[in-house]
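Engineer: Sequence and predicted structure below; questions after.
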Amino acid sequence: MPLRRPHRLSLAALAGAAVIALGVAVPAAAAPVPPVGPSVLTETAAAELVPAVTAAAGDALAGTWFDDGRLMVGVWDPAPAAVLGALGATPVLREGPRRDPSAALRALGGRTAAGLPDGLASYGIDPRTEQLVLDVVEGPDAGRLAGELTAGLDPAVVRVERVPAVPRRQAAVSGGDTISDGSRRCTAGFAASDSAGDWVITAGHCLRGSATWYAADQSTIGSGGRTAGDGVDVGAIPVEQGSASPTVAGTRVRGTSVAPVGSSVCLHGSTSGRSCGTVQRTDVTVNFEGEQQSGLTAVGACAREGDSGAPYITSGGQAQGVHTGAGGSGNCTSYFTPVRTATSALNLTLTTG
């Protein structure tokens, strides 16, 4: 599929209706609270701190993200600032009246429940601006579509961006690299297990119609497999006991602490190799060539055909998710199913070491 470079769109209110306008800057959504001793954190430490600051902020919480050694915590009320600072986070006071991107997300989810329009690539919340972001495929109908989808929503809550095309899942028609069923090539993900034995997790769309999977040397990895339901694009291949290593490109899988938005994670694909970028959004709904998939995480990392099923992991060994596809300019916005969603949907336990 040919790719074109994206342009940004911002949503503005005009005569009481949502109107899309090119080149309109989004107003500053937050202002810093007076410093209370923010700490310089590693990405691992920031991820471990998220549950505590979420609880401390309570109803005032307005997003968390990682930025240059700091765990930023948006708040609608300055009252929790001192506690958040004492925990090691950096509170950010949102300007303007309180807004609710989650409500806008639910509204849009209702409007697209029957299926995503062809021109809507994805949508999800950006915690840095506390906005619902829609990625709309550029073209003559982009403005009309964005206006219809966002009609009646608070313009301050919504941001529309243009992308060159809808994302694509990335199982390649080639063989012999990492895992192949003889006609398609994908990527082995994380090792997992259940009472029946050991498994290798990969993308669900890789397993459809496949029977036996082979390694690059044509040795058999496993036969059969299972896929998750309810629109979760993950599957698992049964393997011999002990043959699935709890490592990703030499990094041992230590756990599943979720990397906050702004943190760096790396995809390890059979085609792309190691491809790293920052987490952009979570809980994203994506249009994969007419098939809707929700609950994904978007990462600013490039991916290529054959990377489907690839694992995403942090430098500290925290498993993040399973690659399902990519879009944007140069296929450099990638999407993964969170690993906790994957293991839950497959009734498996992640293997760590």
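Structural biologist: Sure thing, it's come through.
Engineer: CA only for contacts and neighbour counts going forward, please
Structural biologist: Will do.
Engineer: How many residues are close by Gln280?
Structural biologist: 25 (other C-alpha atoms under 10 Å).
Engineer: do you know how far it is from Thr90?
Structural biologist: 19 Å (C-alpha to C-alpha, to the nearest Å).
Engineer: What is the neighbour count of the closest residue to Thr314 other than its chain neighbours?
Structural biologist: Closest residue to Thr314 apart from its sequence neighbours, by C-alpha to C-alpha, 6 or more residues apart in numbering: Val265 at 4.7 Å. By other C-alpha under 10 Å, 26 other residues sit near Val265.
Engineer: One more to weigh against that first structure:
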Amino acid sequence: MELTKFLAALAVFLPIVYGAPTQAANNLHPEILAAMKRDLGLDAEQANVLVAREIKATEVIEQLRTLAGNSFGGAWLVDGELNVAVTDEALTSDVTATGATPLVVSNSLSKLEEAKAALDKIDIAQTLDKRSEETGIAAYYVDVAANKLVLEALAGSTAQAEELAKQVGLVESEFEVHTVEEMPSTFATVRGGDAYYINNSARCSVGFSVTTGFVSAGHCGSSGAAATTTSGASLGTFAGSVFPGNGDYSYIRGSSGNTFSGTINNYSGGTIAVAGSTASAVGASICRSGSTTGVHCGTVRALGATVTYSQGRVTGLTQTNVCAEPGDSGGSFYSGSQAQGVTSGGSGDCTSGGTTYFQPVNEILSAYGLTLVRG
């Protein structure tokens, strides 16, 4: 889009971004508002304004990404305010014209993403010291706010993490190594709860309904596995499953006679309607519903992360600071009423807090040609 047309288009919706919340945002479900108040400290008006800004910020980000091209350095939200990084100082005025805050950075987003993609092709497990249990690369992702590639590693693997970053062409100023205390794990531990069961054994949580069944995490079950209710009634059969590798997702083709609703269980006796699947930006608020811990909220911390589970690496996940526990796997991640993804795994718990990753839902829908059911 030409710059003049771009700025003219922005003039239409920027008052919405930085003004009153849209009608769609004003229709946030009471349970969403309650969770955002509990976990983010927001009252109803603040939550509505925040979600409205986040929805519109997604449009601004895509426009600026196209405008900046290889000079685009990434974008993120802080309390609903949009920050956009560029490597070309001449573009800062264009960023300012959108109402966003410009920052000039050294590294383009494409450069950091290319380095991460190169890491995805390396057999990292073979580079680690097998003599110690304190080794492992937990995850790696592009931190757009820091303008660096971040590698998370156990204490015994920080040196290997640094070498890996250099191996894919990065210098010390272009990456950071963070020490973590434990490796991520999936949440498909067998526990009681209102959820679905795989082969009458392991428990997971439903992600989102599609017109022919529902989607969930790939590590929950392999193709051909049976999905049942807690009482043993058939829900369907796993028609597709990816894990580990290029995602953590599955499609369960529903059994005849079942009704798959476009809603999310709020674990308070009600439901939350799903309105669509517009992806949120880094820094956006996000909530999760799962059969072990119910509904919890937090923020998006990174997109396109690669995570190392004991079963192998998984690429393309979104990192959040929302807590989760075993049994929450496959459950719904959503921003406002927009479906975001299905719970994959992470570390920590809902007592002390933690890091949780989710598989973006739009990739699942695209992979299997599915249509999301809306409430």
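Structural biologist: Everything's here; your move. Predicted model, so just to flag it, every value in this text is computed and none were measured.
Engineer: Against Val299 of the first structure, how distant is the residue nearest to Thr314 of the first structure?
Structural biologist: Per C-alpha to C-alpha, Val265 of the first structure is found 8 Å from Val299 of the first structure.
Engineer: List the residues that are in contact with both of those two.
Structural biologist: The overlap between the contact sets of Val265 of the first structure and Val299 (C-alpha atoms under 8 Å, 6 or more residues apart in numbering) consists of 277-279.
Engineer: quick one: secondary structure of the residue nearest to Thr314 of the first structure?
Structural biologist: Three-state call for Val265 of the first structure (DSSP: H, G, I helix; E, B strand; the rest coil): strand.
Engineer: I'd like to know how far it sits from Cys302 of the first structure.
Structural biologist: With C-alpha to C-alpha as the criterion, Val265 of the first structure and Cys302 of the first structure are 12 Å apart.
Engineer: what's the answer for Ala81 of the first structure, then?
Structural biologist: In terms of C-alpha to C-alpha, Ala81 of the first structure sits 37 Å off from Cys302 of the first structure.
Engineer: Compare those two and say which is more crowded by neighbours.
Structural biologist: Ala81 (24 against 21).
Engineer: And that one, what's its match in the second structure?
Structural biologist: Structural correspondence for Ala81 of the first structure with respect to the second structure (TM-score structural alignment): Thr92.
Engineer: Please identify the helix or strand for its match.
Structural biologist: helix 92-97 (DSSP states H and E).
Engineer: ok, average deviation of that helix from the first structure?
Structural biologist: For helix 92-97 of the second structure, the mean deviation from the first structure after alignment is 2.3 Å (mean C-alpha distance after the TM-score superposition for the first structure).
Engineer: follow-up on the earlier one: which residues does the match of Ala81 of the first structure contact?
Structural biologist: Contacts of Thr92 of the second structure by C-alpha under 8 Å, 6+ apart are 86, 102-104.
Engineer: Mind doing that once more with 7 Å?
Structural biologist: Pro102 (C-alpha atoms under 7 Å, 6 or more residues apart in numbering).
Engineer: measure it to Thr58 of the second structure for me?
Structural biologist: Taking C-alpha to C-alpha as the measure, Thr92 of the second structure falls 18 Å from Thr58 of the second structure.
Engineer: before we move on, what about Val142 of the second structure?
Structural biologist: For Val142 of the second structure relative to Thr58 of the second structure (C-alpha to C-alpha), the value is 18 Å.
Engineer: Looking at those two, which one has more neighbours?
Structural biologist: Under the criterion of other C-alpha under 10 Å, the comparison of Val142 of the second structure against Thr58 puts Val142 first, with 24 against 20.
Engineer: The more buried one pairs with which position in the first structure?
Structural biologist: Checking TM-score structural alignment: Val142 of the second structure goes with Ile125.
Engineer: Buried residues in the longest strand seen in the first structure, which are they?
Structural biologist: Ranked by residue count and defined by DSSP state E, the top strand of the first structure is strand 273-288. Using 16 or more other C-alpha atoms under 10 Å as the test for burial, strand 273-288 of the first structure gives 275-288.
Engineer: counterpart of it in the second structure, which residues?
Structural biologist: By TM-score structural alignment, strand 273-288 of the first structure lines up with residues 294-309 in the second structure.
Engineer: how big's the offset between the matching stretch and the first structure?
Structural biologist: With mean C-alpha distance after the TM-score superposition for the first structure, stretch 294-309 of the second structure averages 0.8 Å from its match.
Engineer: Other residues contacting that stretch?
Structural biologist: Contacts of stretch 294-309 of the second structure (C-alpha under 7 Å, 6+ apart): 35-36, 39-40, 137-143, 184-185, 266-267, 282-289, 313-323.
Engineer: three-state assignment of the nearest residue to Ser93 of the second structure once chain neighbours are set aside?
Structural biologist: What sits nearest to Ser93 of the second structure in space, not counting adjacent residues and going by C-alpha to C-alpha, 6+ apart, is Pro102, at 7.9 Å. At Pro102 of the second structure the chain is in strand, as set by three-state DSSP.
Engineer: Distance-wise, check Asp230 of the first structure relative to Leu11 of the first structure.
Structural biologist: 32 Å.
Engineer: And these two? Which one has more around it.
Structural biologist: Leu11 (28 against 8).
Engineer: Tell me, how many residues neighbour the residue mapped onto Gly262 of the second structure from the first structure?
Structural biologist: In the first structure, the residue matched to Gly262 of the second structure (TM-score structural alignment) is Pro246. Neighbour count of Pro246 of the first structure, defined by other C-alpha under 10 Å: 20.
Engineer: Wait, Pro246 of the first structure touches Ala319, no?
Structural biologist: No - using C-alpha atoms under 7 Å, Pro246 of the first structure makes no contact with Ala319, being 10.3 Å away.
Engineer: Residues that sit against both of the two, list them.
Structural biologist: With C-alpha under 7 Å, 6+ apart, Pro246 of the first structure and Ala319 have common neighbours Val253.
Engineer: Now do the buried residues in stretch 166-180 of the second structure.
Structural biologist: So stretch 166-180 of the second structure, judged by 16+ other C-alpha under 10 Å, has buried residues 168, 170, 174-180.
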